[in-house]
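> pasting the sequence and the predicted model now:
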Amino acid sequence: MIYQGSCHCGAVAYQVEADISSALSCNCSICSRKGYLLSFVPGSNLTMLKTEQPLTSYTFNTHKIKHQFCPVCGCAPFGLGVDPEGNEVAAINVRCLQDIDLDALEIHKYDGKQS
C-alpha cells in the first residue's frame, strides 16, 4: 500500500510504500518525548514529494538514526538510518501518515532506554 505523509505545515511531503499493521513504541529519550510510533521500511520505499526547505537532521547516542525535522513547523515525520546488515532504512513516524487507523495497529514496545 502507498501512504501519503507530511509534516504539520505541509512544507515536507512524502509517500511510503509499506504494509503497515504494527508500529514500534520506544521509550528512549527522543521517542518518548516526541511521541513517535515508528514503522521501519527499506529506504528505497520512501519517496520525497515536497521539501520547501532542506530538512534539519538530528542524531544522538549511537547516531544510527538521523531524525529528520521540518525547519518550519518542527514536525519529525521520519528518520533515516542503516539496519544491522548495512541496508538503508527509513523509520516512518506513522503519526504523520494520512488515512491510517492508529487504533488498529499492533503496538510493540521497545526498551530503548536500556539499549
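Cool, the structure landed.
> from here on, contacts and neighbour counts on C-alpha atoms
Noted.
> what segments of the protein are helices?
Per DSSP state H, the chain carries helices over the ranges 29-34.
> tally of neighbours for the nearest residue to residue 43 once chain neighbours are set aside?
Nearest non-adjacent residue to residue 43, counting by CA to CA, 6 or more residues apart in numbering: residue 89, 4.1 Å away. With neighbours defined by other CA atoms under 10 Å, the count for residue 89 comes to 20.
> before we go on, here's another structure to hold up against the first:
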Amino acid sequence: MTDKPMSNRPMQKFHGSCHCGAVQFEIETDFPELTQCDCSICRRKNALMVKVHESKFRLLAGEDSLTEYQFHTRTAHHFFCKVCGIYPFHRKRIAPDHFGVNVFCLENFDPTGIAVRQAVGAAMT
C-alpha cells in the first residue's frame, strides 16, 4: 500500500518557462496532486507546485540564466530566473531526486480539479 495519491490522469508532457522565456523546461507527469507549502519562502512566492522525479524533468534552455537560493538547512535548491525573477522550480529538500515545479510556469495548464495538499514546511527542522 502507498501513501502517495493515485491519479487517473494519463502521463503528459508540458513545456514550461519563466516570464521572459530565458529559462525553458519540460516535465512529464500525471499530476497526482499539487502542493502549496507554508514555509517562509513558499508563502512569499505563492507558488502551486507539482512534484516531478528528476528523470521526468528536462532543462531545455537557460541554465546560465538561473540563480540559486538556499536557506535554513541549505538542502533545497530554489531556482529563479536572473532576468525576470520568476521561480520556475526547486530541487526538493525531503526528496532531492525530485523537483517541485511551479505549475503557473507551464503552458496551457489548468489546475482545476486537481487536489491541492497543504505542505507543512514551516514546521520542518
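Received, thanks. Note that the structure is predicted; figures quoted are calculated from it, not measured.
> can you pull the TM-score for these?
Remark: TM-score between the superposed chains equals 0.88 [TM-score structural alignment, normalised by the length of the first structure]; 113 aligned residues with a CA RMSD of 1.7 Å.
> and the residue nearest to residue 43 of the first structure? What does it align with in the second structure?
Aligned counterpart of residue 89 of the first structure in the second structure: residue 98 (TM-score structural alignment).
> cool, residue 42 of the first structure as well?
That one, residue 42 of the first structure, aligns with residue 53 by TM-score structural alignment.
> go on, residue 112 of the first structure?
Per TM-score structural alignment, residue 112 of the first structure is aligned with residue 121.
> grab the nearest non-local neighbour of its match.
Closest to residue 121 of the second structure by CA to CA, 6+ apart is residue 39, at 4.6 Å.
> counterpart of that neighbour in the first structure?
Alignment note (TM-score structural alignment): residue 39 of the second structure maps to residue 28 of the first structure.
> how about residue 83 of the second structure?
Match for residue 83 of the second structure (TM-score structural alignment): residue 72.
> pull the contacting residues for its match.
Residues near residue 72 of the first structure by CA atoms under 8 Å, 6 or more residues apart in numbering: 9, 11.
> that older thread, check contacts around the residue nearest to residue 43 of the first structure.
Counting by CA under 8 Å, 6+ apart, residue 89 of the first structure makes contact with 40-44, 80-83.
> that older thread, quick check: the gap between the match of residue 89 of the first structure and residue 74 of the second structure.
Separation of residue 98 of the second structure from residue 74 of the second structure (CA to CA, to the nearest Å) stands at 16 Å.
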